[in-house]
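Trainee: Pasting the sequence and the predicted coordinates here, then a few questions.
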Amino acid sequence: MNNKLLLALCASSMITFSGCTTMASLAGADTQTLNLSATEGFNKTLQEARSKGTLDTSSSTYQRVNAVFNRLRPYADQVNQTGVKFDWQLAVLKADTVNAYVAPGGKVVVYTGIVNKLGLTDAEIAAVMGHEMIHALEEHAKSKIGAQALTDLALGIGLSAAGVGQGASAAAQLGSQIGIGLPYSRNLESRADQGGLMLMARAGYDPQAAITLWQKMNKLEGSGGSFLSTHPSNAQRIQAMQKNLPAAQAIYKAR
């Protein structure tokens, strides 16, 4: 397929993201390589957080997030179709930042601010976690990298990703390497929304909490929450989740 045509299709979400993930692999971001790079970056994030005293391993917030994480993990493994077993790991960072993200291969980073500032319930934490896990399980970061590589190719500037300054934190560098700073397409966000609903339901969390989570997120609009910058929250997304809620509720109630 012509590269410019594939770029347009990736950007408009008119086809599945397989073309973009193929382009990512050609650009050196195949599953194994991407997961390894993410692991190295995640380990640097852990080391830096430990040295600065910002790695949370004992607070009540950490305990709640970790409990949700561990409860979702086996269900996430059940739907892993990447062909590579994930080594799921969690880092809870002490910061007022309202954000959470997942790196390829199952490296989850949650800032305490998203839990504490929003007053999240355990089920709402599961909605955040499920959403992020689906991004990893469906390799959405690879799709973003592939789309960016195609953009670079179309503009004639090569396939190298933009770096970050040496003074940037390890977490920022990790985010840059795997495209965390790039917004997901509406299609990928929708997939993560709907997949996250089903994942949290399978783990025994009421999927209705995904609706209340995004309602809380909507109230933050205009306050500069970084989670909103990469996870656009709007009424249309909530409406889409409400349409899929009956199916998720059926899974939840059948447990």
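Mentor: All right, it came through fine. Residues are numbered from 1 along each chain as shown.

Trainee: use CA for all of it now, contacts and neighbours both
Mentor: Will do.

Trainee: For my notes, confirm residue 102 occurs in a helix.
Mentor: No: following the definition DSSP: H, G, I helix; E, B strand; the rest coil, residue 102 is strand and is not counted among the residues of a helix.

Trainee: Spatially nearest residue to it (excluding sequence neighbours)?
Mentor: Once flanking residues are discounted, residue 102 sits nearest to residue 108: 4.3 Å by CA to CA, 6 or more residues apart in numbering.

Trainee: distance of the one you found from residue 90?
Mentor: Computed as CA to CA, to the nearest Å, the residue 108 to residue 90 distance reads 5 Å.

Trainee: Check it against this one:
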Amino acid sequence: MNKTLVVCALSAGLLLAGCQSVNTTSGGAVGVERKQYMFSMLSTAEVNQMYAQSYQKTVGEASSKGVLDKTSNDAKRVQAISSRLIAQAPVFRPDSAQWQWEVNLIKSDDLNASCGPGGKIIFYSGLIDTLQLTDDEIAAIIGHEIAHALREHGREAMSKAYGIEMAKQGAGALFGLGEGSLALADTVAQYGMTLPNSRGNENEADLIGLELAARAGYNPNAAITLWNKMSKASNGAPPEFLSTHPASASRIAALQAAIPKVMPLYEKARKS
């Protein structure tokens, strides 16, 4: 099976899966305008509901272990910073004003944080303790994670996975392929779709997170100091939650290039 047939099969799979081209957010000052392909039968509400169940399980387990932190100064910091960022989310996505946002701090040495579909935020205390984070740097992390939720990167990944499976099945049926050819299709799909998009999604989250922080009155330059701390703490590679790829000069350069676009928003927020 040559590359042309693989591409055709993948395209057919996406079409059969009922994918539609959407843009989940406005571009903002940072100009994130990429169209996304979503499986139309996998709705935003369904994905949000699925994740909410998983989130409540995680929070419940943390509570039962006595590591769910609701009262410490750091818990109050994370809550307050998140609230300011959440208030800016409708700039990119108006319907996020109706999301059932939740924010929780878990006591753990893990350098980890997330914001799942529908606005479910978890922050791990290890980030604050190990990296000695400022409020601006906490905002950079949470803004990045909120951006993933606003852009529905989780739903997008699920849609792509479905499309790939459909493509594999369709290719096998149409061309009578054996296991070896389908393995090739897997490889092409992984490196031609999943990994580049993963890097692209991280870049989108970097940029939108930068603008969210600026609009909320947090210094966007903290994104640079944060990355430097991350690299130092993990021997040049950031925690997995930020990227499956090392922090690179090009990534920091992209943030630095975007900072002038959002600085007026930061200055305006500071004066208000």
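Mentor: Perfect, I can see it now. Worth saying up front: this structure is predicted, and the values here are computed from it rather than measured.

Trainee: one step back: quick one, which of residue 108 and residue 90 of structure 1 is more surrounded?
Mentor: residue 108 (21 against 18; other CA atoms under 10 Å).

Trainee: check which helix or strand covers the residue nearest the centre of structure 2.
Mentor: For structure 2, residue 148 is the residue whose C-alpha lies nearest the centre (CA atoms, centre = their mean; 2.6 Å). Element membership of residue 148 of structure 2, judged by DSSP states H and E, is helix 135-150.

Trainee: For that helix, name the packing helices and strands.
Mentor: Contacting helix 135-150 of structure 2 under the criterion 3 or more CA pairs under 8 Å, 6 or more residues apart in numbering; DSSP states H and E are the following elements: helix 73-92, strand 113-116, helix 195-215, helix 222-233.

Trainee: Over which residues of structure 1 does it lie when aligned?
Mentor: Alignment note (TM-score structural alignment): helix 135-150 of structure 2 is matched to residues 122-137 of structure 1.

Trainee: gap between that stretch and the chain center?
Mentor: What separates the centre of stretch 122-137 of structure 1 from the centre of its chain is 8 Å, taken as CA atoms, centre = their mean, to the nearest Å.

Trainee: contacting residues around it?
Mentor: Residues from elsewhere that reach stretch 122-137 of structure 1, judged by CA atoms under 8 Å, 6 or more residues apart in numbering: 64-65, 68-69, 72, 76, 79-82, 100-106, 108, 115, 141, 188, 191-193, 195-197, 199-200, 205-207, 209-210, 212-213.

Trainee: how about the helices and strands packed on helix 135-150 of structure 2 in TSV, adding mean neighbour count and distance to residue 251 of structure 2?
Mentor: As requested, these are arranged in TSV below (neighbours: other CA atoms under 10 Å; distance: least, CA to CA, whole Å):
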stretch	mean neighbour count	distance to residue 251 of structure 2
helix 73-92	18	22
strand 113-116	23	20
helix 195-215	23	8
helix 222-233	19	10
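
Trainee: Please identify which of the ones you listed is closest to residue 12 of structure 2.
Mentor: Comparing these against residue 12 of structure 2 with CA to CA, the closest turns out to be helix 195-215 (19.1 Å).

Trainee: The match of helix 135-150 of structure 2 vs structure 2 - mean distance after superposition?
Mentor: By mean CA distance after the TM-score superposition for structure 1, the fitted stretch 122-137 of structure 1 averages 0.5 Å away from its aligned residues in structure 2.

Trainee: Which parts of the stretch 1-150 of structure 2 are helices?
Mentor: With helices called from DSSP state H, counting those that start in this stretch, the stretch 1-150 of structure 2 shows them at 3-16, 44-64, 73-92, 125-131, 135-150.

Trainee: Format those helices as CSV; extra columns: distance to residue 22 of structure 2.
Mentor: CSV is the format used below for these (distance: least, CA to CA, whole Å):
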stretch, distance to residue 22 of structure 2
helix 3-16, 14
helix 44-64, 12
helix 73-92, 14
helix 125-131, 34
helix 135-150, 13
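
Trainee: Looking at those helices, which is nearest to residue 267 of structure 2?
Mentor: Between the helices of the stretch 1-150 of structure 2, helix 135-150 lies closest to residue 267 of structure 2; by CA to CA that is 14.0 Å.

Trainee: angle of that closest one against helix 195-215?
Mentor: 130 degrees (axes from the mean of the first three to the mean of the last three CA atoms, to 10 degrees).

Trainee: State the next helix or strand along the chain beyond helix 135-150 of structure 2.
Mentor: With elements assigned by DSSP H and E, the helix or strand that comes after helix 135-150 of structure 2 is helix 153-175.

Trainee: Residue 208 of structure 1 - how many residues pack around it?
Mentor: When neighbours are defined as other CA under 10 Å, residue 208 of structure 1 has 19 of them.

Trainee: Check the gap between the equivalent of it over in structure 2 and residue 198 of structure 2 for me.
Mentor: Under the alignment defined by TM-score structural alignment, residue 208 of structure 1 corresponds to residue 221 in structure 2. Distance of residue 221 of structure 2 to residue 198 of structure 2, given as CA to CA: 24 Å.

Trainee: which one in structure 2 is aligned with residue 253 of structure 1?
Mentor: Taking TM-score structural alignment as the alignment basis, one finds that residue 253 of structure 1 is matched in structure 2 by residue 267.

Trainee: Contact partners for the closest residue to that match other than its chain neighbours?
Mentor: When the adjacent residues along the chain are set aside, residue 267 of structure 2 lies closest to residue 217, with 7.5 Å between them (CA to CA, 6+ apart). Listed by CA under 8 Å, 6+ apart, the contact partners of residue 217 of structure 2 are 265-267, 269-270.

Trainee: Turn those into a markdown table, columns for distance to residue 184 of structure 2, neighbour count and secondary structure.
Mentor: Written out in a markdown table, the entries for these read as follows (distance: CA to CA, whole Å; neighbours: other CA atoms under 10 Å; DSSP: H, G, I helix; E, B strand; the rest coil):
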| residue | distance to residue 184 of structure 2 | neighbour count | secondary structure |
| --- | --- | --- | --- |
| 265 | 48 | 20 | helix |
| 266 | 48 | 21 | helix |
| 267 | 52 | 15 | helix |
| 269 | 51 | 15 | helix |
| 270 | 54 | 14 | helix |
